[in-house]
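Peer 1: Below: sequence and its predicted model.
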Amino acid sequence: MDSDQLLEIGRIGKPHGLRGELLVALTSNVDERIKTGTEIYLKSKKKYVITSSKPYKKHFLVSLSGIKSRTEAENLAGELLFAKPLEDPKIKWAHDLIGNSVIDNEGNSRGLIVEIHANPASDLLVLEDETLIPVVFLKDVKDNKVFVDTPKGIFQDREPCE
């Protein structure tokens, strides 16, 4: 699996109990990412299958294939979890926006999205001129155009693109 095609979905916390269960904090807002049977990957590209998953406080208690003891679980603490994108044509993922042009409140083109930066508060759209736009300001996506409703100042001192 090409790591460029994987999306970060969570982080493994500390072990829970003696049988290899792990606490997982989701970075995705889609709980389906952590359901039983899902294939997940570590940064090292090591693949596991979720054999059980249930909500636990603000996290999930997860069992992974091949992890049967607390010691094995401890070795995974702090690891990031990745998964393949969900196949749903109605869902637009942040990485799908790369290459789209950004249109501001006045209908001006502000350039192309070249990257997405993960940020705890909100992912950031990175434009060609290095302008950063939190995805919370995204209004709509149509025909490879991302319409944003930004507060004054984000595009300060920057001319619209032609």
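Peer 2: In hand now; what should we look at?

Peer 1: drop to CA atoms for contacts and neighbour counts, all remaining ones
Peer 2: Noted.

Peer 1: Contacts for stretch 9-18 next, please.
Peer 2: For stretch 9-18, contacts defined as Cα atoms under 8 Å, 6 or more residues apart in numbering pick out 21-28, 33, 61, 69-70, 73-74, 76-83.

Peer 1: Just give me how far that stretch sits from the chain centre.
Peer 2: Chain-centre distance of stretch 9-18: 18 Å, with Cα atoms, centre = their mean, to the nearest Å.

Peer 1: Next, the contact list for the residue nearest the centre of the chain, please.
Peer 2: Nearest to the mean C-alpha position of the chain, by Cα atoms, centre = their mean, lies Glu8 at 4.8 Å. By Cα under 8 Å, 6+ apart, the contact set of Glu8 is 27-28, 80-83.

Peer 1: Can you tell me which of these is nearest Thr38?
Peer 2: Set against Thr38, the nearest of the contacts of Glu8 by Cα to Cα is Ala83 (8.1 Å).

Peer 1: Can you tell me the number of residues neighbouring the closest one?
Peer 2: For Ala83, the count of nearby residues is 21 (other Cα atoms under 10 Å).

Peer 1: go on, Leu42?
Peer 2: 18.

Peer 1: Over to Ser28?
Peer 2: Residues near Ser28, counting by other Cα under 10 Å: 13.

Peer 1: Give me the three-state assignment for it.
Peer 2: coil (DSSP: H, G, I helix; E, B strand; the rest coil).

Peer 1: Where does the closest residue to it other than its chain neighbours fall, secondary structure wise?
Peer 2: Leaving aside its sequence neighbours, Ser28 sits nearest to Ile9 (Cα to Cα, 6 or more residues apart in numbering; 5.0 Å). Using DSSP states H and E, Ile9 sits in strand 7-16.

Peer 1: what's the offset of that strand from the middle of its chain?
Peer 2: Taking mean C-alpha positions (Cα atoms, centre = their mean), strand 7-16 and its chain are 13 Å apart.

Peer 1: okay, pairing it with this:
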Amino acid sequence: MNEQYLNVGQIINTHGIRGEVKVRRITDFDERFEPGQLLYWTNDDKVMEELIIKSHRIHKGFDLISFENHPTINDVERFRDGFLKISSDEQLELAEHEFYFHEIIGSAVYLTSGEKIGVVKEILTPGANDVWVVKREKAKDALIPYIEEVVKEVDTEGKQIIIDPIEGLLD
């Protein structure tokens, strides 16, 4: 499998008896879940299945999705804990200073002085701006807001980020 796939959601449970699944979204693009959209389901990188979205709605902060030809809970139960993906060919062009999660996660984070802080392990999307969770070696995880005052440079090719933390951010 030479083609690369990118996560857009994780199926965390079934919902009701009519074949809906509850999805934790891993994308900022609403169109990924529009009816007719082709997604790939995988529980690991060896098993891949094509699914076409039949319906989509938001319920209590989660995406509820049903798939064509999967009308009952029995049809979708096996999808639980798997990931929904798109082909990397379907990536949309982003504006300057916008990044895909996979470009940021795994990047090393440094202070402007050159001192390494840690590595981005997760991205939270709580509201106005994303928050990058940085795993540090001898301290608890640091929460770095993706704002201009803090994040000074992002090198997606070299997987490096330079920050100038505001007071108290790394305490």
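Peer 2: Structure's in. What do you need? All of these numbers come straight from a predicted model, not from anything done at the bench.

Peer 1: Next, the TM-score between them, please.
Peer 2: For this chain pair, the superposition-based TM-score is 0.62 by TM-score structural alignment, normalised by the length of structure 1; 150 aligned residues with a Cα RMSD of 3.8 Å.

Peer 1: tell me the average deviation of the strand holding Ile9 of structure 1 from structure 2 after fitting.
Peer 2: When structure 2 is superposed, strand 7-16 of structure 1 averages 2.7 Å from its matched positions, counting by mean Cα distance after the TM-score superposition for structure 1.

Peer 1: which residues touch Glu3 of structure 2?
Peer 2: 87-88.

Peer 1: three-state assignment of it?
Peer 2: coil.

Peer 1: what does Leu86 of structure 1 give?
Peer 2: coil.

Peer 1: And for Phe147 of structure 1?
Peer 2: Assignment for Phe147 of structure 1 (three-state DSSP): strand.

Peer 1: corresponding residue for it in structure 2?
Peer 2: For Phe147 of structure 1, the aligned position in structure 2 is Ile162, judged by TM-score structural alignment.

Peer 1: okay, now its match: neighbour count?
Peer 2: For Ile162 of structure 2, the neighbour count with other Cα under 10 Å is 21.

Peer 1: same check, this time on Met1 of structure 1
Peer 2: 10.

Peer 1: now Glu20 of structure 2
Peer 2: Glu20 of structure 2 has 26 neighbouring residues, counting by other Cα under 10 Å.

Peer 1: One more: Leu125 of structure 1?
Peer 2: By other Cα under 10 Å, the burial measure for Leu125 of structure 1, its neighbour count, is 25.

Peer 1: I'd say it and Pro134 touch.
Peer 2: Yes: using Cα atoms under 8 Å, Leu125 of structure 1 makes contact with Pro134 at a distance of 6.2 Å.

Peer 1: Helices along structure 2, start to end?
Peer 2: Secondary structure of structure 2 (DSSP state H): helices at 73-76, 101-104.

Peer 1: can I get those helices in TSV with distance to Glu115 of structure 2 and mean neighbour count?
Peer 2: Compiled in TSV, the helices of structure 2 are given as follows (distance: least, Cα to Cα, whole Å; neighbours: other Cα atoms under 10 Å):
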stretch	distance to Glu115 of structure 2	mean neighbour count
helix 73-76	48	16
helix 101-104	19	17
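
Peer 1: can you tell which of those is closest to Asn43 of structure 2?
Peer 2: From the helices of structure 2, taking Cα to Cα, the stretch that ends up closest is helix 73-76, at 12.9 Å.

Peer 1: which helices and strands sit right next to that closest one?
Peer 2: strand 5-15, strand 20-25 (3 or more Cα pairs under 8 Å, 6 or more residues apart in numbering; DSSP states H and E).

Peer 1: go again using 7 Å as the cut-off
Peer 2: On a contact count with 3 or more Cα pairs under 7 Å, 6 or more residues apart in numbering; DSSP states H and E, helix 73-76 of structure 2 meets no helix or strand.

Peer 1: what's the matching range in structure 1 for it?
Peer 2: Mapping helix 73-76 of structure 2 onto structure 1 (TM-score structural alignment) gives residues 70-73.

Peer 1: Mean deviation, that stretch versus structure 2?
Peer 2: Mean for stretch 70-73 of structure 1 is 1.4 Å (mean Cα distance after the TM-score superposition for structure 1).

Peer 1: that older thread, wait, the match of Phe147 of structure 1 sits on Tyr110?
Peer 2: Yes: assessed by Cα atoms under 7 Å, Ile162 of structure 2 is found in contact with Tyr110 at 4.8 Å.
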